[in-house]
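take a look and give me a structure for this.
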Amino acid sequence: MKTVFDSATLGNNILKNSLVMAPMTRSRANPDGTPGDLAADYYSQRASLGLIVTEGVQPSDDGQGYIFTPGIYTQAHIDGWKKVTQAVHDKGGRIFFQLMHAGRMSHPDNTPHHRPGLAPSAIAPGTQMFTLNGMQDIPVPQAMSKVQIQQAINEFKHAARSAIEAGADGVEIHGANSYLIQQFFAPSANTRADEFGGSIENRARFAIEVAKAVSEEIGPEKTAIRLSPGTQLWGIDEGEEGPALYRYLVKELNKLDLVYLHIMHQGNEELLQDIRNDWQGTLILNRPGRVRENIGDDIHSGLADLEAYGQMVLANPDFVARLQNNVPFNEADRSSFFGGTAQGYTDYPLANLGG
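As a prediction, this is how the structure comes out:
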């Protein structure tokens, strides 16, 4: 029976184990989008996991949503990330960059060009966002023209190429958690009447086109995607057709031979089993709120090939060793999740395992 401690093959990579660090926004980048000074330490501390997926990295000025998030579209970004990937590789780890376009989940005060976000349709998410001037309402986004849709696809391609130049082992396209790609899925955010709106096939088109473009740019063995079926965050509602959309989408993505599909699971077990059946490649499963006692269950059952963990890894750089040796986990400090210094970032204590 396979366990989380068994090695795994992922594209051209041999992973030390079947545990994955899930992507988590930390908002500690420099104002120009280059990784902060402690980023190399933060990620390399966690290189004992089989795979690290970085925080969301914007592919362009338009892709930025929050303050102090990193980019991967300028030479300065590439040079900054090289320090991170080298530090991870020096410890035998593997690292994929998550490419995240925030879409309408943005505020002009948080972006270099100070423009409203881009989205499938001009529908505000109905929530607020933190800025340097405090919490502010997110304004109505600009509905993307077909030219802007193609530009966004090209930005994903460029960011993927830049990530590989920076030393990444691959990229994970962020199609989850209410950001741009999922905004195309949801009738509550997408009321378009062209080939990118309306039917299931049309609402899935942008995600498929991005995945095709990226895989053609850097190779399918280095291209992955993350989805969160049923997520209802910040005005996203995929409606009754949501499960059918994901069944169609996964079958279409499966044709591209991407290196993995990463599912953040929201509770529809029947849909999850259908996704497992329709996806022939590696499946990473992230169940938010999973307790320690259930780590490994989805690998044991064959539902997942790899399991991803967020806050447990954030608070425990030696997550694998603690799990192997039945050592209690550090508790995550929520007050230091976003922004700040080394506190709650690179200063979580290691377990004293002797030897």
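
hey, let's count contacts and neighbours off CA atoms from now on
Will do.

okay, how far is it across stretch 299-314, tip to tip?
End-to-end distance for stretch 299-314, by C-alpha to C-alpha, to the nearest Å: 22 Å.

same check, this time on stretch 253-273
In stretch 253-273, first residue to last residue: 16 Å (C-alpha to C-alpha).

what of stretch 41-55?
Terminal residues of stretch 41-55 lie 14 Å apart, using C-alpha to C-alpha.

what's the answer for stretch 300-315, then?
From its first residue to its last, stretch 300-315 covers 25 Å (C-alpha to C-alpha).

go on, stretch 301-312?
Termini of stretch 301-312 sit 22 Å apart (C-alpha to C-alpha).

and residue 130, how many neighbours?
17 (other C-alpha atoms under 10 Å).

what helix or strand is it on?
Element membership for residue 130, per DSSP states H and E: strand 128-131.

I'd like the next helix or strand past that strand.
strand 134-137.

here is the second sequence; please produce its structure so I can put it next to the first one:
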Amino acid sequence: MKLFQCTNCKNTVVFENHTCVNCGYFLGYSSYYNTIVSLDTNASQWKLIDLENKTYVYCENHKHDVCNWLVETSQESEFCLACSLNRTIPQLLDEENLEKWKHIELAKHRLVYQLLQFRLPIISKIEDNQNGLCFDFLSKDDLVKASKDIKTGHANGVVTLLISEADPVVREQVKKQMAERYRTLLGHFRHEVGHYYWDQLICDDEHVLQSFRSVFGDESESYSDSLQRHYENGPKSNWQQSFISKYASSHPWEDWAETWSHYLHLTDVLETAYNFGMQTDPKITSPESLKMNASFNPYKESSFNKFMDTGIPLLYALNSMNRSMGEDDPYPFIISEPVKKKLEFIHNLLKGI
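The predicted model follows:
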């Protein structure tokens, strides 16, 4: 994530801040200009010199304290790009639902930020029902009303997320039940949107599809049968040698979505390190494999080798720092050579190589 500053007092602020804690000015994020600007607290709309003298208001969801993105007044929608993708949100009169939805929106806005940096098409399903993307955030009441079992997942551009996932206790319980090494809201979004972009970037391009199959395998094998085998028999033997996770070994579609989410994890971490000017010079006898210098913007870097040669030492350092605080590794995965090939496929696809 990029580092941001209040344009009034130059205090460092984070992506989600609505107000500068130093000077008290309101803060608004422009997704078009990828910047945060300070706003007069005595106004409800602002003509902003920093944004080409155009007039802006907050996204409609700002009133719920879940969004700090700005909307140009000349636009028809009262919602920002990220919030315009919502098709279903929970009943907000329930304070528990509202609190969970806030956490969900924080993660989703970070996802949309990243999709914009990749210059991926972001089209609301409300505008394009066939090719668009939307999100359904369902509460326990929604599940009771439904006539079928609903789970977090993706289908035809609809990403469904059970808002119970926003409860860290529930999420940890499911993590243990599923014997998973990593489970976060942002991870869910990155995985599920990977399925959507498989449809957009690969499905209808025969050349890209054949290249995909040479790396990930034949996705035409029965998806339902593959998942049933996975849940009944467990992951493929020696899955660590070829897959980033157990679930990735279940079917090429899940392998793609898992690897896609990990590519997004790594890119985000690298951008953060780049903005902090991070580099390492390990105090060991042979430090070469752990040296790194995050001196580049990963969204603009075409060299996959540079991407990985910087990313892997960075993740090692990140894990080590967490252990110093008595916390688990934030990235408890091993990137094998076959997984690198899959990550490289995604890298080249996104860079247009």
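
quick one: TM-score?
Once superposed, chain against chain, the TM-score is 0.27 (TM-score structural alignment, normalised by the length of structure 2); 167 aligned residues with a C-alpha RMSD of 7.0 Å.

still on that earlier bit, the strand holding residue 130 of structure 1 - contacts with which helices or strands?
If you count contacts as 3 or more C-alpha pairs under 8 Å, 6 or more residues apart in numbering; DSSP states H and E, strand 128-131 of structure 1 packs onto strand 134-137.

counting contacts, what elements does the strand it packs on pack onto?
Checked by 3+ C-alpha pairs under 8 Å, 6+ apart, strand 134-137 of structure 1 has strand 128-131 packed alongside it.

now the strand it packs on: buried residues?
Neighbour counts over strand 128-131 of structure 1 (16 or more other C-alpha atoms under 10 Å) mark 128, 129, 130, 131 as buried.

can you tell me which of the residues you listed is nearest residue 212 of structure 1?
Residue 212 of structure 1 lies nearest to residue 129 out of these, by C-alpha to C-alpha, at 31.7 Å.

coming back round to it: in TSV: the buried residues of strand 128-131 of structure 1, plus distance to residue 44 of structure 1.
Output for these, formatted as TSV (distance: C-alpha to C-alpha, whole Å):
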residue	distance to residue 44 of structure 1
128	33
129	30
130	29
131	29
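
secondary structure class for residue 160 of structure 2?
Assigned with DSSP: H, G, I helix; E, B strand; the rest coil, residue 160 of structure 2 falls in the strand class.

which residue ranges form the helices in the stretch 201-350 of structure 1?
242-254, 269-278, 297-301, 311-315, 319-324 (DSSP state H, counting those that start in this stretch).

most tightly packed of these?
Stretch with highest mean neighbour count among these: helix 311-315 (a mean of 22; mean count of other C-alpha atoms under 10 Å).

elements contacting that one?
Applying 3+ C-alpha pairs under 8 Å, 6+ apart, we find helix 311-315 of structure 1 packed against no helix or strand.

residues of the helix or strand encompassing residue 148 of structure 1 that come out buried?
If you go by DSSP H and E, residue 148 of structure 1 is part of helix 146-165. Buried positions in helix 146-165 of structure 1, judged by neighbour count with 16+ other C-alpha under 10 Å: 149, 152-165.

related to what we said a few turns ago, wait, which of the helices of the stretch 201-350 of structure 1 is closest to residue 19 of structure 1?
Closest to residue 19 of structure 1 of these, according to C-alpha to C-alpha: helix 319-324, at 8.0 Å.

tell me where the stretch 151-300 of structure 1 has strands.
Ranges of strands within the stretch 151-300 of structure 1 are 170-175, 223-227, 260-264, 282-286, based on DSSP state E, counting those that start in this stretch.
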